[in-house]
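Trainee: got a predicted structure plus its sequence, pasted below:
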Amino acid sequence: MKLVLALLLVFLSGRIYAENPRLISVIEPPANYLNARGEPDGFVTDIIRTLQEELNNHSKIEFIPEARALKIAEQNANVILFSFSRTPEREQKFHWLGQVQSKKWHIITLKTRQLAIDSPGQLKTLPSIGVVRGDVREAWLIAQGFSNISSVASHEQNIRRLLTGRVTAILYELQGLRHLTASLRLEPDTFESVYIANQSDVYILMSKQGTSPTLLRRWQQAFSQLRHSGKLGQIARKWQARLLSKQNTPSEVVDNILVF
C-alpha cells in the first residue's frame, strides 16, 4: 500500500511539474524589463505575477531575444510568452490569452536632424532605420518592402547608434524611449518622433503544440477573472500614474489596458 501511494505521489507531482508553464519575456520597457536590482519588472510583469499568485505558480521569468522566444514557443509545449504583438502571421501559431497593451510605433530621430516625414514612401528614402533583430517591427518593415533596415540586438544599441549617427532613425515607441533615456541618463528632448508608422495590440500568449488543455484553460480563466474583478484595470492605472510621475510618459487606460 505504501509503495502504491508513493508511486501515486510521484505520478501526481510529475504531472503538476509537467503542467507548470515556462514563462518567457523580452526586454521591452516599461512592459517587461530587468530593474536596477536585476529583477523582472514592468506593468505586464505585474500582471503575470498576479496571475501566478492566483494559480499558485512559481515558474521563473526568463528574458530571451524575441526571435528565439517565438521559436521556443512554436516548438515546445506549455510556454507562455509576454508581451508580444498580435499579427496575422502569428495568429494561428499560438493561443492568445489576453490583451495587455496597445502601442504606436514611432519613427524616432535626433531633433537636430530636423527631419520631416509625411508618408511611408519618404521613410524608404532614409539612409537607415534601426530596429531590433527578430522584433515584430523588423518583420513589418521587411513585409512593407523596406530595404534600408539596420538590425541590432537591443533597443539600447539603437539609441546609442542614433546618437553617433550610425543610423538615421529608429522604429520604436515613445514610452520605451523615455524609459531607456532615463536609465542611460540622456535628455529625452534630444530625440523626437517625426512619424507614426504603425500600431499594434500586445498580448500574453501560450504555445499550441502539445500544450496541456487543462493548463491553457486555467490560465485563460485566471486572466478572465483578473479582468472582470477589476485587478487588471488597477494594475494599468497604477503604472499609468507611475510612468507619468517618474518618466513623464503619458498614456490612457482603455478597457483595462494601457494605450500609448
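Mentor: That came in fine, so what should we check first? Residues are numbered from 1 along each chain as shown.
Trainee: okay, CA-based contacts and neighbour counts for the rest of this
Mentor: Fine.
Trainee: what distance do you get for the residue nearest the centre of the chain to Phe94?
Mentor: The centre of the chain sits closest to Ser83, judged by CA atoms, centre = their mean, with a distance of 3.0 Å. Between Ser83 and Phe94 the distance is 13 Å, computed by CA to CA, to the nearest Å.
Trainee: second structure follows, compare the two:
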Amino acid sequence: MSILKITLITICCFWSVYVNAKITIMTEDFAPFGYYDAQGKLTGIGVELVQAITEKLNVDSNIQVLPWSRAIKKLELLPNRALFCVARTPARNDKFEWVGPILSDGVYLYHTNDFDSSKDTIQSAKLWKNIAVTANYPEHQVLTELGFDNLWITNQPQENVRLLIYNRVTAMVAGEFAMPSLLKSLEMDGTDVVRSEISLFDIELYIAFSKGTDPQVLRKWQNALEELKSSPQYYQIRQRYTVPTQ
C-alpha cells in the first residue's frame, strides 16, 4: 500500500473519530434553567428541553454541572463541548457554534419597594449608589458598555439577591424567568422586591457548541430543536416553569 493511501486512510479515521466524538453537555446550577430539586435530581427548564432533544437524537443526555466561568472556559478551549443556556451576544458570537434559540427572557433592573424608580431611565440609573450584577453574564457586559461605573460585581446570581434583600445595593439585574426562582431557591420573601420598568434587553438563550463542531452535528441538533418547539411537549415544559402574570 502506498504512503499516500496510508496517509489518506489515517486522515479519514481521525476525521471519523472527530465527527462522531461524544458531545459533553454542560450547564450551571442556576434555577429555573438548571438546578437540583429536593430529591437531588437535576431539573429545570433548560435541562428538560435539552434532555428532550437528546432523546430525539438518541444520544447520551448526561449533563455536567459546573460553575459558569469554568464551563465557558472549557467551551472555549476544548472540542466537542456544549453549554446551555447561553446568551448569544456579539462578543460571543464568533467564539462558538450555535443551536437555538431554545428560550427568550427579558432582563430588567430589580429593587425593593421602598425605592422609587418610576421617574428613572437607563441613563439616570447610572447615578444610583450601586447595582449588583454577576461577572461574565451578558448584563454585566451590557451595563459596562453603557458606561455604568456603579456596579457591584458578584460571582453568582444568588449573591445579588442577598445584597438586595439586605440593602447592600440599590438594585440588581435579572431575567424575568430567573428572578422568582432565585428568591425561591434562597427561601427569601420576595414580596418587597419589584421589577422596575427599566428594561436592559431581551435575551435569547442558546445551546453553544465548541468552535469547529461538525456542521452535521449542529444541523441534527437544530432540526431536533425545531421539531420539539413545534410540539405540545415544548409548551408543556415552558408552562411548568412560567410564573403566572399577576
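Mentor: Alright, I've got the coordinates. None of the values given here were measured: they were computed from a predicted structure.
Trainee: and the TM-score between these chains?
Mentor: Put the two chains on top of each other and the TM-score (TM-score structural alignment, normalised by the length of structure 2) is 0.83; 232 aligned residues with a CA RMSD of 2.5 Å.
Trainee: okay, strands next: where are they in the stretch 51-200 of structure 1?
Mentor: 61-63, 79-85, 94-110, 129-132, 149-152, 169-172, 191-207 (DSSP state E, counting those that start in this stretch).
Trainee: can I get these in a markdown table with distance to Ala116 of structure 1?
Mentor: Below are those laid out as a markdown table (distance: least, CA to CA, whole Å):
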| stretch | distance to Ala116 of structure 1 |
| --- | --- |
| strand 61-63 | 36 |
| strand 79-85 | 28 |
| strand 94-110 | 10 |
| strand 129-132 | 15 |
| strand 149-152 | 19 |
| strand 169-172 | 12 |
| strand 191-207 | 6 |
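Trainee: which one of the ones you listed lies closest to Ile159 of structure 1?
Mentor: strand 169-172 (7.7 Å; CA to CA).
Trainee: what separates that closest one from the chain centre, distance-wise?
Mentor: 16 Å (CA atoms, centre = their mean, to the nearest Å).
Trainee: next: stretch 104-121 of structure 2.
Mentor: Centre-to-centre, stretch 104-121 of structure 2 and its host chain are 21 Å apart (CA atoms, centre = their mean).
Trainee: just stretch 99-111 of structure 2 next, same as before
Mentor: 9 Å.
Trainee: now that stretch on structure 1. Mean distance?
Mentor: Its aligned residues in structure 1 lie a mean 1.0 Å from stretch 99-111 of structure 2 after superposition (mean CA distance after the TM-score superposition for structure 1).
Trainee: which part of structure 1 matches that stretch?
Mentor: Under TM-score structural alignment, the alignment places stretch 99-111 of structure 2 onto residues 97-109 of structure 1.
Trainee: correct me if wrong: Ile203 of structure 2 contacts Val107.
Mentor: Yes: counting by CA atoms under 8 Å, Val107 is a contact partner of Ile203 of structure 2 at 6.9 Å.
Trainee: those two: which is more packed in?
Mentor: Val107 (22 against 19; other CA atoms under 10 Å).
Trainee: show me what contacts that one?
Mentor: Applying CA atoms under 8 Å, 6 or more residues apart in numbering, we find Val107 of structure 2 in contact with Glu139, Val173, Ala174, Gly175, Glu176, Ser199, Leu200, Phe201, Asp202, Ile203.
Trainee: make it 6 Å
Mentor: Listed by CA atoms under 6 Å, 6 or more residues apart in numbering, the contact set of Val107 of structure 2 reads Ala174, Gly175, Leu200, Phe201, Asp202.
Trainee: now do the helices in structure 2.
Mentor: Using DSSP state H, the helices found in structure 2 span residues 3-19, 45-57, 68-77, 90-93, 138-145, 157-165, 178-185, 215-229, 232-241.
Trainee: looking at those, which is closest to Asn130 of structure 2?
Mentor: helix 157-165 (10.1 Å).
Trainee: which bit of structure 1 covers the closest one?
Mentor: Counting by TM-score structural alignment, helix 157-165 of structure 2 sits on residues 155-163 of structure 1.
Trainee: this completes my enquiry, with thanks.
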